[in-house]
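Peer 1: take a look and give me a structure for this.
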Amino acid sequence: MIRVFAKTLTDKLRVVFDLEGSGRLILYSALVGVVAALGASVFYVGLNSVQSIALGGWLGYRSPAAGSESPPALGVQLPPADRWWLVLLVPMVGGLLCGLLVYTFAPEAEGHGTDGMIRAFHRAKGFIRGRVPLVKAIASTLTIGTGGSAGREGPIAQIGAGFGSVLGTRLGLNDADRRMLVLAGAAGGVAAIFQAPLGGALFAVEVLYASTAVEFSAIIPCVVSSVVAYSIFNAIFHVDVPFRAPNVAFNGITDLPLYLVFAVICALVGFVYVWSFHNLRSRVFKPLRIPNHFKPAIGGLLVGLIALAGLPHIMAGGYGWIQQALDGKLSLQLMAMLVAAKILATGLTISSGGSGSVFAPSLFIGAMLGGAFGLACEQWFPGLVPAPEAFVLVGMGGFFAGVAKVPLTALIMVSEMSGSYNLLVPLMVVSMINVAILSQRWSLYQEQVSSLIDSPAHLGDFVVDVLARIRVGDVHDPSRPVTMVREDMPLPEVLRLVARSNDSYFPVIDDDRNLVGIFSLHDIRSALLGNGAGNLILASDLASSPVATVVPDDNLHTALRLFTQKQIAELPIVNPENPLRVVGMLTREQVIHAYDRQMKTHQTQQQRA
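Peer 2: Model (predicted):
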């Protein structure tokens, strides 16, 4: 009685809820979000601790506070002159330790981790080695904590993605679902550490492509993971937005001309940034005839030289200096110098093999570029231009949008991180124009592909046009008998019938030969292992319902979608005038053979033409 009630309830729930498809994935995505939040928390504490010791303690360097952070107890301090040698030594040692760790245990963790996540999605079926997240977290903590010019987005994206991959593998999920959990993990990590739940979700689905393509199928898992990770991280640390937004607003059409000019400038500087970033790797560090383990130490030493030259602002993420620019406390000359210095420092840190991301440096460069442009416009056209601080905020999002090809992510993420949507319109204008002007080939993420059709992850998706032209009735073999089972047939008779049949799926019918359910060989394995059940188990107990079916006029694309959603290998074909009357069975193999025949026919026609 209880078993029958439970089965009936389950069948009813399946009618209302997609328990087999997205329901299961949502549950897994929430679990990934929990672990992404905990991973982000450990990484956040570890990075702050190393920075406090290495930069604050050893170097005596304390950057300004950003957002809700408490100002340094001793105020903003630059490295004292008598510790000049430590300014060179600390980043160099951090780079050395990073290089030894990464190239010994997980070479794929070098550089900015976002590319690793993108590569896993497109080319590795969502597989990320279990050790990669741990190595990436430690290596990035060493690189950024000792002054390397890098950010936290890449490491935390790879940490979250790595757990998503491990969970998907342990659960035995298929390649498509494992890829979804990889993106969900990346979204959760980014959402947590940057306090940007919507931005984190958009980042994971948008950063995969160098065009305007978006991985729409992953939006729900990414949103679920982002919300969970954001909520847990915020409950632990009670942090506010990373930046305090200036009290500025968009004044309408009169502001647009300068924002249009600024968008072009962002594209030009973005080209220089991407060009230098990749050429430092390919033409400077890669040809060096020394083991890769030691190259990040050279990058760290050169970053130390830039800091020693009077620009320690470029060390680590630089969020405090971004806040200073937002508050209007930096000069035009200093911000202009910091644009060039940060471009060089970021290339030296990451292109040498150091571990970190390009997100924070891109925000920094865009902020300083916007601040310098705004101050210059204010000097040239006093009283006729927006406040310079407005260009700082717009520059943060607009610049990153172009160099990373993520316009939606950039404008939403910067708005979330600053807690202000007052400049959403100019952010949209600058982000979209920058992406449109700067060619797809000039992106910081080399693993991006142009569109869905270029991704190995979607290689099978583009059979749709062919299958949509073939009907189920065209491939149905009416001469093939269907083994149907009465719903009241006891288990021993079911087993004898199955043993004599070559079929794998068995429709269950009532006394009027109407379809009431279906079971497969997999469904009766537990019954085969049972002992003493005998006539107590009937065919109706084995069957699941409602049954996914097709009619002869349905196309094979519809059938393929049902095969994928329900994760089954056969579908009953029913009479269109009586949807409960089974007239045949359609198999995956029939769909594949039909596709092959159609493609061979098409190729033959092309050769003749």
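Peer 1: from now on I want contacts and neighbour counts done on CA atoms only, so please keep to that.
Peer 2: Fine.
Peer 1: now the strands for the protein?
Peer 2: 485-486, 505-509, 515-520, 570-575, 578-587 (DSSP state E).
Peer 1: need the winner for burial among the ones you listed.
Peer 2: strand 505-509 (a mean of 24; mean count of other Cα atoms under 10 Å).
Peer 1: roughly how far out does that strand sit from the chain middle?
Peer 2: 41 Å (Cα atoms, centre = their mean, to the nearest Å).
Peer 1: now for it, which elements pack on it?
Peer 2: Applying 3 or more Cα pairs under 8 Å, 6 or more residues apart in numbering; DSSP states H and E, one finds that strand 505-509 contacts strand 485-486, strand 515-520.
Peer 1: quick check, Phe563 in contact with Val591.
Peer 2: No. With contacts counted by Cα atoms under 8 Å, Phe563 stays clear of Val591, the gap being 10.3 Å.
Peer 1: so which of the helices and strands packed on strand 505-509 is nearest Ile343?
Peer 2: Closest approach to Ile343 among the helices and strands packed on strand 505-509 is made by strand 515-520 (60.1 Å; Cα to Cα).
Peer 1: what angle sits between the closest one and strand 505-509?
Peer 2: On the basis of axes from the mean of the first three to the mean of the last three Cα atoms, to 10 degrees, strand 515-520 is oriented at 160 degrees to strand 505-509.
Peer 1: quick one: strand 515-520 to strand 570-575, angle?
Peer 2: 160 degrees.
Peer 1: and strand 515-520, what does it pack onto?
Peer 2: Applying 3+ Cα pairs under 8 Å, 6+ apart, we find strand 515-520 packed against strand 505-509, helix 539-542, strand 578-587.
Peer 1: let's see it at 10 Å
Peer 2: Counting contacts by 3 or more Cα pairs under 10 Å, 6 or more residues apart in numbering; DSSP states H and E, strand 515-520 packs against strand 485-486, strand 505-509, helix 539-542, strand 570-575, strand 578-587.
Peer 1: spit out the contact partners of Gln446.
Peer 2: Thr114, Asp115, Gly116, Ile118, Arg119, Ala210, His278, Ala404 (Cα atoms under 10 Å, 6 or more residues apart in numbering).
Peer 1: the structure of the following sequence is requested for comparison with the preceding one:
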Amino acid sequence: MRTTHASTHARLGDFTARPRMLVVTGLAAVVGGAGAVAALALLRLIGLVTNLVFYQRFSTSLVAPGAQHHPWWLVLGAPVAGGLVVGLMARYGSEKIRGHGMPEAIEAILTGGSRVQPKVALLKPSSAAVSIGTGGPFGAEGPIIMTGGAIGSLLAQLLHLTANERKTLLVSGAAAGMAATFNSPLAAILLAVELLLFEWRPRSFVPVAAAVAVATVCRGPLLGTAPVFPVDASGLHLTPAVDLLAVVVGLTGGALAVAATWLVYRAEDAFARLPVHWMWWPALGGLVIGLGGLVEPRALGVGYDVIDQLLTGRAGLGLILGVLTVKTAIWALSLGSGTSGGVLAPVFMIGGALGAWEGMLFPRAIPGFWAILGLAAVVGGVMRSPLTGVVFTLELTHAWPAMLPLVIASTAAYALSALVLKRSVLTEKIARRGLHLTREYSTDPLETFFVREVMQPVEHGRLLAAHETATHTRIGALRGSAGALHPVVDAEGALVGVTTRRRLADATAAAAADAEPPVVHAATVECRLAVHPDQTLRQIAHLFAETGLTSAPVVDPATRRPAGVITLRHLLSARLHDLTEEHHRERVLPRRAVAG
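Peer 2: Next up is the predicted model:
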């Protein structure tokens, strides 16, 4: 009888996956180049809107709205007008442009099969340019992540690809856009792994890395190769006291991250209770931005110039406190209105301001040192991506000697945020839409156990032979429930099929009615799936899912003789072992052994 050989199926799957990975990598390289161009286009568009609104000139250079004095009515009215335009674009264009981009990309991956509508690729950067260019205190990275992701998704939708391959190209575009914006290839890859891919496998990692590499190379002639916020760290001398104070920066940065995250979603809840359509919310958020701009004009816009002053130690106390209070408030409150803009640049500025303020009390290291640590800490706390926070900061500043205190600060902030908040600012919105998202990665326990370790062995004397008579005594000696699977073998002991106690009983009753001897062969059916002892439980789980079966005989691959039976219940053994290791506490060494 025909059987399905699981190991052959797995080998063929691995073999066919290799050329597919190369094909997707080639496509990802194309997406990477397009992502770099899209990043340049978005930055130029933001510069154009900013110049037109605040300086009444036609230029695409990236300038700050508050770099010079503006009339009060312009500072107050421009963000309101920009919010109104974004609200109209969202209602009559696509609601997907609302928000800061990353939750929307995650949602497209989790629920949409990594499909992004073509109009989103145009509306998202346009709405972000309007929002930021009219004074919105946001960054360009969130919209470019969504735009780059849309480019990758659109290319994938034009081709005959799987959902996983579409996801890989979507993430490739998102990471490429981020890498091109900040000249941060490694941080872009880490963010893709920590937040968007939900896996670390060659099939997705290699294409994403290829896209990021191409985007970073393309950035050279488009935007330059220098770090975005260069810092001279050659004179940095680290001491244990500095490393200890890095913990303080990390904890305060984590506390600020918790407060800002809380404020964003309290604002979102407050807007949801308003008796007006959500289309008007960004305009109301713009009013908050305008009022904040009257207090501290430098808090408006992307603020790259302010970040540079903070990280190089050139910011005064007035600017530091103004950014720390006003920027945090208007960013959190306006983001809760559902307008379009990213979170990274504001987090950079807020974290840098916190560190710069603390640096006035701490020992001097190099100009901007404590601001650098504050930036990494708030990124680690807000985004719950500590490695990304460290690498991002290093690639932005090239302050490589500061790696250890950066790790300490970012990890301390991440730990505090994880202890206090269930979710980050990037994933809370996903949870509020009824989706479950975990960012904790561990080894699958099904991957660490083999079939031979959990299967129910079949004793040689209890094997059913196809030619033997199915007596009531013989049937009663079989273990398990009436529907449990039992292998049937031929005269040489090789598997020929499977049966159950219920089938044997029915066949015995039918044979008795016909006055014929009940033979096991009459109750034997084709074996749809036979597995091997050296396969992992993860492979078996996949095969059960593919075939719809809940049990299968385990056979020796050389002799085809049954060695046992595996069921869904046996797969839970690995999960039980995992739970035991996590929750069971015991003393391994007795006290006497330690004392001796």
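Peer 1: just the ones of the contacts of Gln446 of structure 1 in helices?
Peer 2: Among the contacts of Gln446 of structure 1, the members falling in helices (DSSP state H) are Thr114, Asp115, Gly116, Ile118, Arg119, His278, Ala404.
Peer 1: so how far is Ser204 of structure 2 from the equivalent of the first one over in structure 2?
Peer 2: Under the alignment defined by TM-score structural alignment, Thr114 of structure 1 is paired with Met102 of structure 2. Counting by Cα to Cα, to the nearest Å, the gap from Met102 of structure 2 to Ser204 of structure 2 is 18 Å.
Peer 1: touching, Ala34 of structure 2 and Gly177? I think so.
Peer 2: Yes. With contact defined as Cα atoms under 10 Å, Ala34 of structure 2 reaches Gly177; the gap is 8.5 Å.
Peer 1: comparing those two, which shows the higher neighbour count?
Peer 2: Ranked by neighbour count (other Cα atoms under 10 Å), Ala34 of structure 2 and Gly177 place Gly177 first, with 40 against 22.
Peer 1: list the contacts of the residue lying closest to Leu52 of structure 2 once chain neighbours are set aside.
Peer 2: Closest residue to Leu52 of structure 2 apart from its sequence neighbours, by Cα to Cα, 6 or more residues apart in numbering: Phe58 at 6.0 Å. If a contact means Cα under 10 Å, 6+ apart, then Phe58 of structure 2 has Gly47, Leu48, Val49, Thr50, Asn51, Leu52 as its contacts.
Peer 1: mind checking which of the residues you listed are buried?
Peer 2: Buried subset of the contacts of Phe58 of structure 2 (neighbour count, 16 or more other Cα atoms under 10 Å): Gly47, Leu48, Val49, Thr50, Asn51.
Peer 1: adding distance to Thr325 of structure 2, write those residues out as TSV.
Peer 2: As requested, the buried ones among the contacts of Phe58 of structure 2 are exported to TSV (distance: Cα to Cα, whole Å):
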residue	distance to Thr325 of structure 2
Gly47	25
Leu48	28
Val49	26
Thr50	23
Asn51	26
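Peer 1: how near is Ala29 of structure 2 to Thr181 of structure 2?
Peer 2: The gap separating Ala29 of structure 2 from Thr181 of structure 2 is 17 Å, by Cα to Cα.
Peer 1: when those two are compared, which one has more neighbours?
Peer 2: Using other Cα under 10 Å, the more surrounded residue of Ala29 of structure 2 and Thr181 is Thr181, with 27 against 24.
Peer 1: can you find the partner of the more buried one in structure 1?
Peer 2: So Thr181 of structure 2 corresponds to Ile193, using TM-score structural alignment.
Peer 1: closest to Arg178 of structure 1 out of the strands of structure 1?
Peer 2: Nearest of those to Arg178 of structure 1, taken as Cα to Cα: strand 570-575 at 23.6 Å.
Peer 1: what helices and strands are in contact with that closest one?
Peer 2: Judged by 3+ Cα pairs under 10 Å, 6+ apart, strand 570-575 of structure 1 is in contact with strand 505-509, strand 515-520, helix 556-566, strand 578-587, helix 588-608.
Peer 1: all helices of the stretch 351-500 of structure 1, in order?
Peer 2: For the stretch 351-500 of structure 1, the helices defined by DSSP state H, counting those that start in this stretch occupy 359-380, 388-404, 407-418, 424-437, 464-467, 472-475, 491-500.
Peer 1: what's the mean distance for the fifth one versus structure 2?
Peer 2: If I follow you right, that is helix 464-467 of structure 1. Superposed on structure 2, helix 464-467 of structure 1 shows a mean distance of 7.1 Å to its aligned residues (mean Cα distance after the TM-score superposition for structure 1).
Peer 1: for that helix, which positions count as buried?
Peer 2: Under the neighbour-count criterion of 16+ other Cα under 10 Å, helix 464-467 of structure 1 has Val464, Val466, Leu467 buried.
Peer 1: distance of the second one from Val472 of structure 1?
Peer 2: Spatial separation of Val466 of structure 1 from Val472 of structure 1 under the definition Cα to Cα is 13 Å.
Peer 1: counterpart of Arg301 of structure 1 over in structure 2?
Peer 2: Careful, residue 301 of structure 1 is Leu; it's not Arg. Per TM-score structural alignment, Leu301 of structure 1 is aligned with Leu287.
Peer 1: thought that match was touching Leu74?
Peer 2: No. In this structure, Leu287 of structure 2 is not within contact of Leu74 by Cα under 10 Å, at 11.5 Å.
Peer 1: what touches both of those two?
Peer 2: With Cα under 10 Å, 6+ apart, Leu287 of structure 2 and Leu74 have common neighbours Val80, Ala81.
Peer 1: neighbour count for the two, which is higher?
Peer 2: Leu287 (22 against 17).
Peer 1: check the spacing between that one and Ser126 of structure 2 real quick.
Peer 2: Look at Leu287 of structure 2 and Ser126 of structure 2: by Cα to Cα, they are 20 Å apart.
Peer 1: and the helices in the stretch 101-250 of structure 1, which stretches?
Peer 2: Under the criterion DSSP H, counting those that start in this stretch, the stretch 101-250 of structure 1 contains helices at 113-123, 131-145, 153-170, 175-194, 197-206, 219-237.
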